[in-house]
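Asker: need a 3D model of the sequence below.
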Amino acid sequence: MTATLSPSDIAKRASALRAAEMVEDGMKVGLGTGSTAAFLVRRLGERVRGEGLRIAAVPTSSGTAALARAEGIAVVTLDEAGWLDLTIDGADEVDGQLSLIKGGGGALLWEKVVATASDRVVIIADEGKRVAALGRFPLPVEVIPFGLRATMRLIGEALVGLDVEGRDMALRKAGDAPFVTDEGNRIVDLRLGRIGDPRRLGLELNRIPGVVENGLFTDIADTLVLGAADGSARVVDIAQGRFPFAGQDNVFGEVLG
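Answerer: The predicted structure is shown next:
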């Protein structure tokens, strides 16, 4: 199978396969959205069919739910699950503090709700997603349709006082129409270049009326699985808890540098 994949897809698949080993029988598991997460779902489907693995899965999008059901995985709602043992999801960018940008697939709201309702959050990604500072990838912000122009103006005003390089934004489209999330909302993509303080930016964005959630995931990820183009994967596990590092000298940088 790997012979038909691009180097990037080989790396994504490697990270997904390694993370799939962390899923144990009887677990309640959050399943992420995106191309890397799709490799995970397919591998878990193989384990369900081949090993008799029993899990209750909470998908983070309607697309992931459809794929999980097609793979024979039992799908439940988060309310039915109550709380999750583990969530495995991808990322569009990850920095040395395990802060993330997510939402390239438009599922950031469900992804953040599911992740924060989990005992452990594992992020799967290829090496290309690792960055020194977040912001090169456009930051998605989910907003309600009502008052969309006013909300975008307020977002622009908030960015003026924050540590970012750029302040361009655009309403995400699906063809000629606005992209619509699973909750019926819209996505505004912010092209910031560099985000100096992800935590503060996330808090300030969520204070704006009309903003539902943003794609900055800080203090959420516990473990990172990075896949490489040679099919290998390495795990960085933050055993001390979420966001344990302050300053430039941190174990994460030493392990991945």
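Asker: contacts and neighbour counts: CA atoms only from here.
Answerer: Will do.
Asker: the helices in the stretch 151-257 of the chain, which residues?
Answerer: 198-206, 251-256 (DSSP state H, counting those that start in this stretch).
Asker: for Pro7, find the nearest of those helices.
Answerer: helix 251-256 (19.2 Å; CA to CA).
Asker: buried stuff in that closest one?
Answerer: Phe252 (16 or more other CA atoms under 10 Å).
Asker: I'd like the structure of this one too, to check against the first:
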Amino acid sequence: MGDPSLRQLAYESIHRWIENGHFPGGTATSEIQLSRMLDMSRTPVRSALQQLELEGYVRIAPKQGIVILGPSSQRIGELLELAASFALFSASASKLAKREELAELVDSLAAQYRKLAADSSGKKSGGKPPLEYAAGDKSAAPDEAGAWIRFEAELLTGLVALSGNGEMSRLLTTTMSRLRWKNNARRWHAPHAVEAAARVEELIVSLAPSEPFEACRRSLQRYVQLLKRTWN
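Answerer: Got it, this is the predicted structure:
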């Protein structure tokens, strides 16, 4: 099996190269090339590639080498639905058994949302209501879009963490990584930014313990539909 620490190092390095675009989708490489890049033997590299194949990042093609998988529309849709299913399960369970914890999470998310909206409005709007300025902008500032993307990730991971299911939280993290979540900002640029803010706000409101589960299901469904339409 080889040295576990070398396998982990190989996995993390190759995963990082895929995530940061060093190996774009469709790129072909090989164990030999990766071994040279990592300055290690092929055994830990092979183990790392097998794990990456299981997670959907690469395809190991006999006699052809290693192919980096790009995110197809179908694959993206499936991954977004998977992330939504984790959130929906946790919302359902929390509304029944963890109402106080859920209420605290909703209060925290609502406060963060208001701050982000106020910051966005203050930078460009000239006094318009939060985020309405974005409808006419060609693009949002990269740091501003990044803040909204991180907030969405915190919303989903925080909600799933309430379930107390560590495996589900791990799977959500893996799913978001496979989606290249932090690299997808299109929904936070014109003409989608206003709708994106509305969908996120609607989702937060629907998570409140006093709101019926069906409202949460509908708001999450609308949010995922927006993600599918705007994913890069």
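Asker: may I have the TM-score of the superposed chains?
Answerer: Once the chains are overlaid, their TM-score stands at 0.25 when taken by TM-score structural alignment, normalised by the length of the second structure; 110 aligned residues with a CA RMSD of 6.4 Å.
Asker: picking that back up, tell me which of the helices of the stretch 151-257 of the first structure sits nearest to Leu108 of the first structure.
Answerer: Closest of those to Leu108 of the first structure is helix 198-206, at 12.8 Å (criterion: CA to CA).
Asker: can you list the buried residues in that closest one?
Answerer: 198, 201-202, 205-206.
Asker: looking at those, which is nearest Thr223 of the first structure?
Answerer: Closest to Thr223 of the first structure, out of all of these and judged by CA to CA, is Pro198, at 18.6 Å.
Asker: for the closest one, which non-adjacent residue is spatially closest?
Answerer: Once flanking residues are discounted, Pro198 of the first structure sits nearest to Leu216: 6.7 Å by CA to CA, 6 or more residues apart in numbering.
Asker: give me the neighbour count for the one you found.
Answerer: Leu216 of the first structure: 26 surrounding residues under other CA atoms under 10 Å.
Asker: roughly how far apart are it and Leu67 of the first structure?
Answerer: 26 Å (CA to CA, to the nearest Å).
Asker: show me what the one helix or strand Ala11 of the first structure maps to is packed against.
Answerer: For Ala11 of the first structure, the enclosing helix or strand under DSSP states H and E is helix 7-20. Contacts defined by 3 or more CA pairs under 8 Å, 6 or more residues apart in numbering; DSSP states H and E place helix 7-20 of the first structure against helix 35-51, strand 121-126, strand 223-227, strand 233-237.
Asker: angle of the third one against strand 121-126?
Answerer: With axes from the mean of the first three to the mean of the last three CA atoms, to 10 degrees as the criterion, the two stretches strand 223-227 of the first structure and strand 121-126 enclose an angle of 20 degrees.
Asker: what's the angle from strand 223-227 of the first structure to strand 233-237?
Answerer: 170 degrees.
Asker: the first one too?
Answerer: Here helix 35-51 of the first structure runs at an angle of 100 degrees relative to strand 233-237 (the same axes, to 10 degrees).
Asker: now helix 35-51 of the first structure: buried residues?
Answerer: So helix 35-51 of the first structure, judged by 16+ other CA under 10 Å, has buried residues 36-48.
Asker: would you turn those into TSV with distance to Phe252 of the first structure?
Answerer: As requested, the buried residues of helix 35-51 of the first structure are arranged in TSV below (distance: CA to CA, whole Å):
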residue	distance to Phe252 of the first structure
Thr36	22
Ala37	23
Ala38	26
Phe39	25
Leu40	24
Val41	27
Arg42	29
Arg43	28
Leu44	28
Gly45	32
Glu46	32
Arg47	31
Val48	33
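Asker: which pair in these spans the largest distance?
Answerer: Thr36 and Val48 (18.9 Å).
Asker: the residue nearest to Pro198 of the first structure touches Ile101, doesn't it?
Answerer: Yes: contact criterion CA atoms under 8 Å: Leu216 of the first structure and Ile101 qualify, at 4.9 Å.
Asker: if I look at the two, which residues touch both of them?
Answerer: Common neighbours of Leu216 of the first structure and Ile101 (criterion: CA atoms under 8 Å, 6 or more residues apart in numbering): Leu139.
Asker: and stretch 213-225 of the second structure, which residues are buried?
Answerer: Applying 16+ other CA under 10 Å to stretch 213-225 of the second structure flags 213, 216-217, 219-224 as buried.
Asker: hmm, who's touching it?
Answerer: 80-81, 84, 88, 91-92, 95, 196, 199-200, 202-203, 206-207.
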